[in-house]
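Student: coords below, sequence missing:
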């Protein structure tokens, strides 16, 4: 996917980094909203999100994965979004806790892309059409249905990254082969799933109780922590110079 540099004021960049926000996902969402607001409807439609019809709503990160998958499919001039597009979308979205924990398990996102490229290389040139695909392939819809069924069986509030990756591991095409070749099927133990599930539930509970005041106080606390750290370094250097 093409890269665009986003420049932030120093303080804002520090606050974003401290909050562990997914800059890529947030910027993509903001740009899509801006495109929908523009008078150039053709471009706006070209970046529309195509999502599966599901009995369980898609989580925020999963919805962003499908949006990335649509853009990836459009870039290669495809008329349908394929399973491999969703795997690339999972990597491109970048903020899923499941992906982050997979990386902690020793499988980097670059290695996922490289392995997938070796099995299902992207065309050398992007497609010329600016109109995005308006449907999922039958294989991708079936994968989404599997993820939804898993979420229903767990009485989950939304389809999350774990459900998507488990469904991708069952895929018999290039996407599933990629994950299995990298050993991600061995990473996905019951304890791994329990860890992710607990973190997701904690995050949702925290979000429900968040308020502008809490966010403001958290930001202030983060800034004070950094100030204390800087002052501590200054005082330590001052004390060391006195003893010399």
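Tutor: Here it is on my side, so go on. Quick caveat: nothing in here was measured; it's all calculated off a predicted structure.
Student: going forward, measure contacts between C-alpha atoms and count neighbours the same way
Tutor: OK.
Student: So for the longest helix that the chain contains, what gets flagged as buried?
Tutor: Ranked by residue count and defined by DSSP state H, the top helix of the chain is helix 212-243. Buried residues in helix 212-243, counted by 16 or more other Cα atoms under 10 Å: 219, 222, 223.
Student: Specify which member of those is nearest to residue 183.
Tutor: Of all those, the one sitting nearest residue 183 is residue 222; the distance, using Cα to Cα, is 37.6 Å.
Student: Second structure for comparison follows:
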């Protein structure tokens, strides 16, 4: 049977040894699940978009994430583009208007509407976008990988944002990075924003949820980033 090395942070390795959990069985199950999820998204992003609801093929996407993809397809078709690109997905995230990705951007001092203005203007075309572009398909796969790494069993707009930033060739990633988006810090901001969202949802309903999340990000971001940096050094995500 082939052997694959798995590197763990020191504190986690110590805890694993003390608990005596079956490492091989757990890793096999986790890897099997991850492979299935990445394969499923890969298959979902290579087909035609015509006929029915194309977002039904996207496994584990939240309703907001599905709506974002629909808006991306609509944007591409309004531009008469040949393909749905990463820029259209970024437009969809922003147009959806009330998702965690927008809160993460705002907490990271990146203005979403300004991003729209900085995207390249479409040229006159006469196409009907019926496929996802290669960079967008890659961004979807990276979004799934980010969700798996964070231990989430769903794909939300925040994961799509991370996938766009991680993808190197797409227009959206280039615009995001030019605006100051950096993958590691956005991972930390996402983790802090999700923690803040759950905390405030459980405690009370704040009068300004975005401001509350931004404040909590400031409190929690540094320790989360430090922990993520240690993890990244061990698993080679940097």
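Tutor: Ah, there it is. Predicted model only: the values in this text are computed from it and were never measured.
Student: re the thing from before, possible to save the buried residues of helix 212-243 of structure 1 as CSV with distance to residue 142 of structure 1?
Tutor: Output for the buried residues of helix 212-243 of structure 1, formatted as CSV (distance: Cα to Cα, whole Å):
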residue, distance to residue 142 of structure 1
219, 43
222, 44
223, 47
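Student: All the helices of structure 1, in order from the start?
Tutor: For structure 1, the helices defined by DSSP H cover 10-18, 23-37, 41-46, 60-75, 83-93, 97-104, 109-119, 138-153, 161-170, 174-181, 184-187, 190-208, 212-243.
Student: So which of the ones you listed is nearest residue 53 of structure 1?
Tutor: Closest among these, once you apply Cα to Cα, is helix 138-153, at 8.3 Å.
Student: quick one, what contacts the closest residue to residue 129 of structure 1 other than its chain neighbours?
Tutor: What sits nearest to residue 129 of structure 1 in space, not counting adjacent residues and going by Cα to Cα, 6 or more residues apart in numbering, is residue 77, at 6.1 Å. Applying Cα atoms under 8 Å, 6 or more residues apart in numbering to residue 77 of structure 1 gives the contacts 126, 127, 128, 129, 132.
Student: what does residue 77 of structure 1 align to in structure 2?
Tutor: Here residue 77 of structure 1 is matched to residue 80 in structure 2, going by TM-score structural alignment.
Student: Relative to residue 11 of structure 2, how far out is its match?
Tutor: Distance, residue 80 of structure 2 to residue 11 of structure 2, by Cα to Cα, to the nearest Å: 53 Å.
Student: Please say which position in structure 2 residue 230 of structure 1 maps to.
Tutor: The alignment leaves residue 230 of structure 1 without a partner in structure 2, by TM-score structural alignment.
Student: From residue 219 of structure 1, how far off is residue 230 of structure 1?
Tutor: Taking Cα to Cα as the measure, residue 230 of structure 1 falls 17 Å from residue 219 of structure 1.
Student: Likewise for residue 73 of structure 1?
Tutor: Going from residue 73 of structure 1 to residue 219 of structure 1 by Cα to Cα gives 38 Å.
Student: Residue 202 of structure 1 too?
Tutor: Going from residue 202 of structure 1 to residue 219 of structure 1 by Cα to Cα gives 20 Å.
Student: Residue 70 of structure 1 now?
Tutor: 35 Å.
Student: ok, now residue 203 of structure 1?
Tutor: 17 Å.
Student: repeat for residue 77 of structure 1
Tutor: Residue 77 of structure 1 is 43 Å from residue 219 of structure 1, by Cα to Cα.
Student: now do residue 35 of structure 1
Tutor: Counting by Cα to Cα, the separation of residue 35 of structure 1 from residue 219 of structure 1 is 30 Å.
Student: Next: residue 167 of structure 1.
Tutor: 38 Å.
Student: for residue 146 of structure 1, same thing?
Tutor: Using Cα to Cα, one gets 40 Å for the distance from residue 146 of structure 1 to residue 219 of structure 1.
Student: cool, and residue 16 of structure 1?
Tutor: 10 Å.
Student: Name the residues contacting each of the two.
Tutor: Counting by Cα under 8 Å, 6+ apart, residue 16 of structure 1 and residue 219 have no common neighbour.
Student: mind checking how far the nearest residue to residue 54 of structure 1 once chain neighbours are set aside is from residue 57 of structure 1?
Tutor: By the measure of Cα to Cα, 6+ apart, the closest residue to residue 54 of structure 1 outside its immediate chain neighbours is residue 148, 6.4 Å from it. From residue 148 of structure 1 over to residue 57 of structure 1 the distance is 9 Å, taken as Cα to Cα.
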